[in-house]
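[1] Next comes the sequence, and after it the predicted model I'd like to discuss.
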Amino acid sequence: MNKESNSIVKVWEAAVRKSAGPKKRANRIFTTPMSVAHVDDDVYQVEKILGNGDFYTGQWLNSFPNGQGKYLWTDGCMYVGEWQKGNITGKGRFSWPSGATYEGDFKNGFMDGKGTYIGSNGDTYKGFWVMDMRNGQGTQSYCNGDFYDGEWKKGLQNGHGRYQWKNGNNYIGQWMNGLCNGNGTLMWQNGNRYDGSWEHGFPKGNGTFRWSDGSFYAGVWSKDSNEQSGTYYPSDDDDPSDDIPSDWDPMDLFTVDLNDCRVCGLEKVSIFPSQKNLNMFGLEEDSSNKKLLSKKGFDANGKPKWNLGDERMSNYSSEDGSYSSYDGSRSPMIDHSIPRVPNLRLKAPKRQGETISKGHKNYELMLNLQLGIRHAVGRPAPSTSLDLKSSAFDPKEKVWTKFPPEGSKHTPPHPSCEFRWKDYCPVVFRALRKLFKVDPADYMISLCGNDALRELSSPGKSGSFFYLTNDDRYMIKTMKKSEVKVFLRMLPGYYKHVRAFENTLVTKFFGLHCVKLPGASQKKVRFVIMGNLFCSQYAIHRRFDLKGSTFGRTTDKAEDEIEPTTTLKDLDLNYIFRLRKAWFQEFHRQVDRDCDFLEQERIMDYSMLVGLHFRGISCSEAGTPSRNSGAHTPTGNFDDGAPRLSGVDMDRIVIDPSRWIQLGINMPARAEMTTRKSCDTPQLVGEPTGDTYEIIIFFGIIDILQDYDISKKLEHAYKSFQYDATTISAVDPRLYSRRFREFIFRVFVEDTS
C-alpha cells in the first residue's frame, strides 16, 4: 500500500514540475494516459493527472468523480473522501500545506455537518458546520489554553456558551457575534464575580459585582462613567452604603478586572475547500469539447459539458456565486459559463446623484435631517422589546423637538436655521431597526456622518425627492401628507408582516420623520428612511420597474441611450429570469404572502424593482469600483477571466454573513433573452430565444404606500374610457394583486436545466 501511495505522489510531483513548463504543454490534458473507455453506467477506478498539474485518483461514474477519491492540488492541499456526481459530498478529510486539517462531513464542497478542524497552531474545533462556518453546538480549544463550549452561528460564538480562560477565570451566559452579550456571569479565580447584563463584550445595564468576602456593588453599569450608578453593600452590615471602598472604583471592572478576560481570536483559514479550483476540465477526448458550452450548456446527450482551457475559473467564486449543477445541486467542477451574445454592450455604472454641498438649495434641509436623526437615534431609551403595545402604533404617538441655532438643554448648537423636528411612532421604528438588525451607531454614521447625502432625480411621477447616503446603504424619500397617513394606518400590519416573514420582499422602513421650517409658510417636509435594495459589491448593469401593466410602461430609449441608472419598465423587459428550484419555490411563496398583505391593506400601484449584474461581461467604459468591495467593474470587451473578489473580500464575507445570498439579494440566476412578436397588442413577456446570461439578481417590492383612494378611482374611471381597463396601473387592489402575480410568475421561472 505504501509503495502504491509513493508512486502516486511521485507521479503527482512530476506533474507539478511539468506544469511550470511552457504553457503550450498545458494543452495536453493528461501527462500519461492511465485509463481506458468504460461504459458510462459503470463505476470504475481512474488515475488522472490534469492539465494544470493537479492529480485525481479514485472512483468515476458518468464523467464525474463518484464514490471514494483523492484530489491533490499543486499548492499542497489534498482532499480524501467521498464524492457525489462531481461534488465533494459525504465524509472526507481536507488538509492544508500549513498542517491544518478538517475531517468530517462535506456538502457540495463546503465543510457542512459535523466535523473537526485542527489548525496549524493547534487550535481545535469539534462540532457542527454550515457552509464552511462553525454553526450550532461545538467546542473550541485554543492553543493558548483557553476553551469554549457552546453555541455558534455563522462562524462566531452566538447563543449560550461557557468560556474558560487558562488562568481559571470563566464566563457562562449569552453570546452574540463572538462577544458576551445578554445575561451572563463572569467568575474570577480569586472568587470575585459579576452577574448581570452584557453588551458587545462589556457589562452594560443592571448588574452586581460580588467580592469573595460577600460584599457586593449593585447598580447600572456602563463604560461611560456618567451613566454609571449603584450602591455598595458591605458583607458585615445589612445597611447599604454609598461609601465604596477607597481602594476600588466601579470603573476598575472595565480598566483592570477585564484585562485578563479577553476572548481569543480564531485562526484564519488561508483558503476554504469550497474555494479550491477543481480543475477537471477536458475529460472528454472529443475536440468539440474544447469550445465553450453550447447555447443551453449541455451536450447532445443532455449532460453538462466540461470546459478545457480556462484554468482561472474558481471552484467557489464570490463574484459569480454559482450554486447550480445539472441535478440542481452545486457542482464546483462544471463550467457554468454561458456563451456571450456579442451584441450586448453595457456602460460602466457611475455614482448616482448630486452631492449636497454648501450652496445647494437643499443644504440646510440636509443639515436639519441629519441633526434630527442624530437626536432621535441617540436619545437614551429603555431596551426595546419586539412585543409592542397597541398604543405604540397610535398616529398621535409623536414627539416634537425644537432646534434653535444656539442649542438647548436637549439639542446641540448648529449652523442651520431654527427648525422643529417630529418623530412618528418612535418606539415602533426603534423596534423595526432592531428587527432588521441595524446597529444604531452604524445607522447614525451612515446618515449623519461627515459625508454629505446625494440627491437623486425622482425616477417616478410622485414629485418626491430622493437622497442617498454616501455608503449607499440608506435612501431618504420625501413624502406627501396622504402617504404618511396611509403608512401610519398600515404600520401595525406592516410590523406584524415583516416580523413574521424574515424573507419578505417589501421595502424595509427604518424611520418616519418631519421637519417644520420657520417662516410664514411654516413648510413641513415629511420623509421616510428606507433600505437601498442595490447596496452591493456588484455593479448594477440593468434595472427594471415591473408592475404587470402595459399602458405607458416603456422608456422609449434606444439601446445606446440606456444608462446603468436608467429605470426600464415592463415593455422594455427583454429577459426572463431563471431561479434554481429551492429559491424559486421560496420566491413564489413570499410573493404570494406579500401580495396578500398589500391586498389586505388596500394597497396598489406597487412594483417589483429588479437589478441585474451580468457576470463576466465587461463595460464599454472604464468602471468605477464599488465602495463596498474589492471587486471591480471590468473594462474592455468580453473577458473570459471574469473579475473575482480578492482573498481579503472572501474573508469579509465569512466575517460578515450579511453579504451572503438571501432571497432578493446577491442571488445567482440566469437571464434568458426574449423577443416580442410584432403585433398591435403589446406583448408583456416575449418568447425565449435560448440566449442565456449568468447574472446576480436583486429584487424587492417597492412603492407600497399608495392606497386605492378617490384620486386613483377617478384615474381608473377616466382612463378606462380611453384605454383597455386591464392595461392601466390604477385598478382595484384585488385585481392589481392578481395581475401583478401572474406577470411576475411569468418573468421569474424555475431553472430546470
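    Ah, there it is.
[2] Please count neighbours and contacts with C-alpha atoms only from this point.
    OK.
[3] Please enumerate the helices of the stretch 301-450 of the chain.
    363-378, 426-435, 440-448 (DSSP state H, counting those that start in this stretch).
[4] let me redo that: the chain
    2-19, 252, 363-378, 426-435, 440-448, 481-500, 581-600, 647-655, 710-722, 733-747 (DSSP state H).
[5] Export the helices of the stretch 301-450 of the chain as TSV, with columns for mean neighbour count.
    Listed next are those as TSV, based on neighbours: other CA atoms under 10 Å:
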stretch	mean neighbour count
helix 363-378	19
helix 426-435	20
helix 440-448	17
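[6] Comparison target below:
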Amino acid sequence: MELEGRRDSVQYVGMQKGESRGSSRRRRLFWKLRQRWKLLGLFEIDKEHEFYTLTCDLKEGLRDAIQDVFQSDVPIQFTDEDYTSKLTQGHNGYVMRTYAGSLFQHFRQSLGMSEEGYQHSLSSCGHYLQFISNSKSKADFFLTNDKRFFLKTQSKREVNFMLRILKNYMQHFQAYPHSLLVKILGVHSITREQEKKKYFIIMQSVFFPDERIIGRYDIKGCQVSRWTEPEPEGSQVLQVFKDLNFESKVICLDQQRSWLLRQTELDTGFLRELNVLDYSLLVGFQPLHADEKSQNWSLANLIVRTKT
C-alpha cells in the first residue's frame, strides 16, 4: 500500500499493476513535497507541482487572450452586448474563454495599467506561485511570479454573478476612483481535455510590492472564529491574521480618518445593495523609511498609487 497526500485529506491507494519501483519512489517523494507545501503560505509551482501544466496553459492562454483584446478597437461607448461578450480561443489540449474582454481592458486602462505590463506579468516565463490560506473558501489561489496579480478559481454561479453586476461595479469605480474594493481585472475560463471547465478571475494584489510588509490582516468586524495562532518567531510561514489578532494594534489616521470612514461606508453600501454579505478589509503593515515619514502622503493617494 502507498500513502498519497491530497489537499484536504489523506487517502490510501494500491499500487497499480505494472507500476515501477522508480515511479513508486517518485510518488512518495511527491507526497512528501505536498505535505511540506501544506505548511507554507506561498510556494513556487514548479514541474513537480500538481498544477504545473494547468498554470502553463493559463499563461499561454492569457497571453493570447490579452493580445487579441489589445489588438481590437475599444469602443467609446459600451452596449449590453459588450457586457455579455465571450471570446473563445482553441489551443493544443485546451480551450480558453474570455468574458467581457473589452470592458475589462477599458477598466485596466482607467486604473493606469498598461496592457503590455499586464500581459507580461501573467505570461512571463517565471513560475506562478500558489497561496494556501486558512480561509474556508475551497478556491485555489495563484499569484503571478512578480506577485502583482492573483488568479482565483470561481464557481459558475460566482462568475455569472460578477458578470451580472459588472456594469454597477465599473460605475462605482468611475464615481469613486479611491474605492477600497478589490480590483477585478479579468474573468476567464479554461477547459482542458478530459477535465471540467474551470472559471477564474484575475485580481490586483493589494500587497504589492510586499518586500517590506511585516504583517497582514483580514478584518471582518466580528470575533467568532477570528483568531489565527501565530507561528513561532523566525518561521517562514506566510500568515494572514484576523480580528482578534488585531486587537492590540492602532492605526493613527489623524485627519484622514473621516475619508476612510466615508469611503468604507460607500463601498459597504454598494455591496449591501447587491446583497453581498461576506466581505472583509485587508490591512498590511509596512515600516516607513525616514525619508518617507517626511512626505505628507494622503491615504487616498497611497491607495491610488497601488494601481500602477
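    Arrived safely, thanks for sending. Everything numeric here is computed off the predicted structure, so don't read it as measured data.
[7] Post the TM-score for the overlay when you can.
    Overlay of the two chains. TM-score (TM-score structural alignment, normalised by the length of structure 2): 0.77; 261 aligned residues with a CA RMSD of 2.7 Å.
[8] The helices of structure 1: which one's closest to Phe419 of structure 1?
    Comparison of the helices of structure 1 against Phe419 of structure 1 by CA to CA identifies helix 363-378 as nearest, at 7.4 Å.
[9] Just want the angle from that closest one to helix 440-448.
    Angle of helix 363-378 of structure 1 versus helix 440-448, following axes from the mean of the first three to the mean of the last three CA atoms, to 10 degrees, is 170 degrees.
[10] Find me the equivalent region of helix 363-378 of structure 1 in structure 2.
    Aligned using TM-score structural alignment, helix 363-378 of structure 1 spans residues 52-67 in structure 2.
[11] quick one: contacts of the matching stretch?
    45-47, 87, 89, 91, 94, 96, 98, 115, 119-120, 122-124, 128, 190 (CA atoms under 8 Å, 6 or more residues apart in numbering).
[12] Check the alignment and tell me where Cys222 of structure 2 lands in structure 1.
    In structure 1, Cys222 of structure 2 lands on Ser549 (TM-score structural alignment).
[13] okay, now its match: neighbour count?
    Using other CA atoms under 10 Å, Ser549 of structure 1 is surrounded by 22 other residues.
[14] With distance to Ser95 of structure 1 as added columns, please give the helices of the stretch 301-450 of structure 1 in CSV.
    Shown next, in CSV, are the helices of the stretch 301-450 of structure 1 (distance: least, CA to CA, whole Å):
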stretch, distance to Ser95 of structure 1
helix 363-378, 48
helix 426-435, 40
helix 440-448, 39
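[15] among those helices, which is nearest Phe216 of structure 1?
    Per CA to CA, nearest to Phe216 of structure 1 of the helices of the stretch 301-450 of structure 1: helix 363-378, 31.7 Å.
[16] what's the angle between that closest one and helix 426-435?
    80 degrees.
[17] what about helix 363-378 of structure 1, how far off from structure 2?
    Mean deviation of helix 363-378 of structure 1 relative to structure 2 after superposition (mean CA distance after the TM-score superposition for structure 1): 0.9 Å.
[18] got a list of what the aligned partner of His106 of structure 2 in structure 1 touches?
    Using TM-score structural alignment as the criterion, His106 of structure 2 maps onto Ala431 of structure 1. Going by CA under 8 Å, 6+ apart, Ala431 of structure 1 touches 384-386.
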